[in-house]
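In: Let me see the structure of the following:
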Amino acid sequence: MTPSKRLLSLDAFRGLTVAAMILVNNPGSWARIYPPLKHAEWHGCTPTDLVFPFFLFIVGVAIVYALETKKIDISNHNQLLIKAAKRGAILFGLGLFLALFPKFNFETVRIMGVLQRIGIVYFICAAIFIKTTPRTQFICMTGILILYWILMTLVPVPGFGAPNLEKETNLAAWVDRLVLTENHTWKSAKTWDPEGVLSTLPAVATGLFGMLIGSILKGKEKPAAEKTTWLFSFGIIAWILGMFWGLFFPINKSLWTSSYVLYCGGLASMMLALFYWIIDVQGHNRWCRIFVAYGVNAITVFFLSAIISKVMGMIKVNANGEEVSSRTWLYDTFFTSWLPSDIASLAWALAFVLFFLLLLWPMYKKNLIIKV
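Out: Modelled structure (predicted):
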């Protein structure tokens, strides 16, 4: 997902997003999460619920920068599709590896997950981009959002009757149990998966939204100020439509509802417009280099953060005669020993994010980018 000509604002936005992903995925204690870093219980949207759709939106924008010039020659299409399939499979495989590590129990492994969804969305969106125009992409996005709305609100749920949006009895949960079975869903629920099968469909629409915004941003016919205005305008319209649709089809991350796609996509478009205007147009880019360091190696740092967190849980140390994980010992020794519980949990998460800067900054300075 590396653009052929790097857009600094996109790298910075991606870096901020992946840093936020690591932050919310690594609290000091899951029992004491800093309140703003919590997901909505079900319906609704917190700042934390914006992180994943922002990343998928960025995936869509990056596809335009990576493939637009390459797809002009139709003879390249098959090769581009093969490369997109390989990249999507690698992302899916990395996610599956994280789910398996360290026990590698294939009988209960969670099949879907964050990287798996990124891989699927990337491949489908890349394939659509290679073979279609922005107009067709808009039709595809709109069609997906309407189709998902119809499926979730009008199709009866086998075994439960009337369509509904409750956690365990909605159509998406039923599909997860049918396709994945309860052995391979999210371990915290077992009966449904927040990155499940059916809800991946509207997640593709989030990527398509990013592609449409990327096409505006990449276009050469409009001056920078006009591009920024278009991004803000489309963002505001989508955000308002999302809130309005949410009155009938509630904004919900776990279900990835159509209203959620528009609501988050609108906010992401406005955020990218702000970054683009400040960083690329006005040239105020010194402040964003830390985020860029995360952004150019986003998948690498996300993968490593998950691995290191698990390894820290595996390594045991002796603390006051009791064997605890190295993670617990570090957290208790340097954070909970002098900070209130919620603040300690936040401080650990921030420290964990900043730890990776020690690795990423030298890589950024040497222009070392690990492509996935």
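
In: from here on, contacts and neighbour counts on C-alpha atoms
Out: Fine.

In: quick one, what contacts residue 57?
Out: Applying CA atoms under 8 Å, 6 or more residues apart in numbering, we find residue 57 in contact with 206-211, 265, 268.

In: Give me the distance between the lengthiest helix in the chain and the centre of its chain.
Out: When the chain is parsed with DSSP state H, its longest helix is helix 77-100. What separates the centre of helix 77-100 from the centre of its chain is 16 Å, taken as CA atoms, centre = their mean, to the nearest Å.

In: got the contact list for it?
Out: By CA under 8 Å, 6+ apart, the residues outside helix 77-100 that reach it are 71, 106, 109-123, 126-127, 130-131, 303, 306-307, 372.

In: again, but for stretch 272-286
Out: The contact list for stretch 272-286 (CA under 8 Å, 6+ apart) reads 7-10, 12-13, 224-225, 228-229, 231-232, 288.

In: Also this sequence, please, to line up against the first:
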Amino acid sequence: MNGKNDDIDVKKNIEQEIQLEKIAKIVEDNIHFVDDDMPAYDGYDVPEIEEDVHIKESVYINEGNRKDISPKQKKESNKEKKVESDKEVSSTEQTVINKVEKEPYYLKEVIGGEVLKRRYTTVELIMGIAVVSIICSSGIGVLGELPDFLAFSKWNGISFGDLGLPLFLASVCFMIPTEVELDVKKKKSFKEICIKKVKVGIILFVIGVLINLIGAWNFNSFRIMGILQMIAVVYMVGSLLYVLFRRFNFKLFVIAVFLTAIGLAGLAGYYFASVNFGDTAKSCLAYFVDSKVMPGHIGDFERYGIMSTVSALCGGCLAMAAGSFLCNRRVENRDKSNKILIMGMFFVIIALLMERNCPYNASVMSPSFVMVVLGGYCVVFAALFVVFDLNRSKISHIVSRPFVVMGASPVFVVGINEFLKNTLFKVNVYSVARGCGLRLDEWLVVDVLSAVFGSRSRMIGFLVIYILLIFVLMLYLYSKKIYIRFK
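Out: Next comes the predicted model:
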């Protein structure tokens, strides 16, 4: 009996050792730490010239059989192979050039441009829509005459005006994995990438603070947070988080799982923490935190406050998880689109389940609102990606171009709008129609545009003219290939 028990114990020990070896192998395959530079991940979607496998194999077999060749003959043979290889490469390059010259102008930027710097049309299209939404709901003109679907929701609910900033943040975070992989391809170190992301975040945050200071110049009561500040924090922290995971050379699937877990855990924490607070502007968790952290620097309610930024950052983690699928060259583009679609549908289902106890609220960036917007973004991206990136045509090029122009330099457009709102539009002008002083933007609507559009449509006319003026500026910059982006 003792002998049998010993055999059983030995077998168990062997099985445990085998299991430990398997676990160690899995860990070794999924994580690798490098002290000096970022590891060169092999999964980025960069088209490369594929070698002819059959030719390579035949050369290998012939060389293996020719053992009696002298060193001199081998040297001459290698020279001949090098010349033939150069001819093949030059022939391939000429074929690519001829293909580019024959392609329509709206496809040249995809084939003939530098692939590592090409941006997805779908991302810029959605970014352009987000910028238009931000402009419409930014508080310019006569607010009382702004249509409800363009303005912010009064509290709970979703309108077109509520979607601007969340879609903007989703687009920015969606492209963070691609940006980091481009930096890795350029052989930039971990330190260089981190410094670049922190620099962008600090500069953008400072610009937002300075814009808020203009016209107020009261350091005890000016608004610390704002739309540019929220974008800066989400972009900087989200980028550093992705770079940290990338530092360990996790595989894309592992990075996506970690980011999804962080995003869902953060939103769940926000959801449970807000249960003990009310559902009004003065009783919600967001107001409580902002009033404690930034006393004297918020008015009745801070729309871009601390808790809203934390919730937006959690949504950014989920957007980065979805965007990481674009960086895997071992997966076909249509499969990438399908994975993003499935992920978006998963987010939408969670949002629908949460909505009953956690209403959609853009003012506080409620978890359900973040989930439904992000899920909708992924679903829309997957659909538009097929039309505007995979099956590009002249019609899709014409349709997408106006929004792409606005989305090519989105931060610049938002910054210009915030600057005008806090400077030029605050100039006081006497209104003959109302017999009192009005802000310049209000005066333009009430006294100037009323005669052209009438009292009902004058606010819509003001927004259309204002957006067209910005579009003309951006079209000029776009034609000159001047892009003001996160760098």
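
In: before we move on, back to that, and the contacts of helix 77-100 of structure 1, which of them are buried?
Out: Neighbour counting by 16 or more other CA atoms under 10 Å classes 71, 109-113, 115-123, 126-127, 130, 303, 306-307 among the contacts of helix 77-100 of structure 1 as buried.

In: Sketch out the helices for the stretch 251-400 of structure 2, chain order is fine.
Out: Applying DSSP state H, counting those that start in this stretch to the stretch 251-400 of structure 2 gives helices spanning 252-273, 285-293, 306-323, 333-354, 367-385, 394-407.

In: So which of those is the most surrounded?
Out: Ranked by mean neighbour count, the helices of the stretch 251-400 of structure 2 are led by helix 306-323 with a mean of 27 (mean count of other CA atoms under 10 Å).

In: What is the corresponding segment of structure 1 for that helix?
Out: Aligned by TM-score structural alignment, helix 306-323 of structure 2 falls on residues 197-214 of structure 1.

In: ditto for stretch 141-148 of structure 2
Out: Taken onto structure 1 by TM-score structural alignment, stretch 141-148 of structure 2 occupies residues 28-35 there.

In: So for that stretch, what gets flagged as buried?
Out: Neighbour counts over stretch 28-35 of structure 1 (16+ other CA under 10 Å) mark 28-29, 32-34 as buried.

In: hang on, isn't residue 265 of structure 1 packed against residue 238?
Out: Yes - here residue 265 of structure 1 lies in contact with residue 238, judged by CA atoms under 8 Å, at a distance of 6.9 Å.

In: any idea what residue 222 of structure 2 is structurally, helix, strand or coil?
Out: Assigned by DSSP: H, G, I helix; E, B strand; the rest coil, the conformation of residue 222 of structure 2 is coil.

In: rewinding a little: return the subset of the contacts of helix 77-100 of structure 1 lying in helices.
Out: Those of these mapping onto helices are 114-123, 126-127, 130-131, 303, 306-307, per DSSP H.

In: Which residue is the nearest non-sequential neighbour of the aligned residue in structure 1 for residue 180 of structure 2?
Out: By TM-score structural alignment, residue 180 of structure 2 lines up with residue 67 in structure 1. Closest residue to residue 67 of structure 1 apart from its sequence neighbours, by CA to CA, 6 or more residues apart in numbering: residue 130 at 7.4 Å.

In: show me the contacts for the one you found.
Out: By CA under 8 Å, 6+ apart, residue 130 of structure 1 lies in contact with 67-68, 71, 77, 80-81.

In: do the same with residue 119 of structure 1
Out: Per CA under 8 Å, 6+ apart, neighbours of residue 119 of structure 1: 87-92.

In: I'd guessed residue 223 of structure 2 sits against residue 301; true?
Out: No - applying CA under 8 Å as the test, residue 223 of structure 2 and residue 301 come out as separate, 11.0 Å apart.

In: returning to what we had before: now, which of the contacts of residue 130 of structure 1 sits nearest residue 352 of structure 1?
Out: Nearest to residue 352 of structure 1 out of the contacts of residue 130 of structure 1 is residue 67 (CA to CA; 34.1 Å).

In: how near is the match of residue 180 of structure 2 to residue 126 of structure 1?
Out: As for residue 67 of structure 1, its distance to residue 126 of structure 1 is 8 Å (criterion: CA to CA, to the nearest Å).

In: returning to that earlier point: can you tell me which residues contact the match of residue 180 of structure 2?
Out: With contact taken as CA under 8 Å, 6+ apart, residue 67 of structure 1 is in contact with 3-4, 130.

In: Can you show me which of the residues you listed carry over to structure 2?
Out: Of those, the ones still in contact in structure 2 (both residues aligned by TM-score structural alignment, their matches' CA atoms under 8 Å) are residue 130.

In: The residue nearest to residue 67 of structure 1 pairs with which position in structure 2?
Out: Per TM-score structural alignment, residue 130 of structure 1 is aligned with residue 243.

In: From residue 178 of structure 2, how far out is that match?
Out: 11 Å.

In: same deal with residue 367 of structure 2?
Out: 26 Å.

In: Could you do residue 447 of structure 2 as well?
Out: Note on residue 447 of structure 2: its distance to residue 178 of structure 2, by CA to CA, is 48 Å.

In: Of these two, which one has the most company?
Out: Shown here are residue 447 of structure 2 and residue 178; by other CA atoms under 10 Å, residue 178 has more neighbours (22 against 15).

In: Translate residue 295 of structure 1 into the numbering of structure 2.
Out: Taking TM-score structural alignment, residue 295 of structure 1 has residue 407 as its aligned residue in structure 2.

In: isn't that match right up against residue 127?
Out: Yes - contact criterion CA under 8 Å: residue 407 of structure 2 and residue 127 qualify, at 4.8 Å.

In: Return the residues in contact with residue 125 of structure 2.
Out: For residue 125 of structure 2, the contact set (CA under 8 Å, 6+ apart) comprises 400-401, 403-404, 407.
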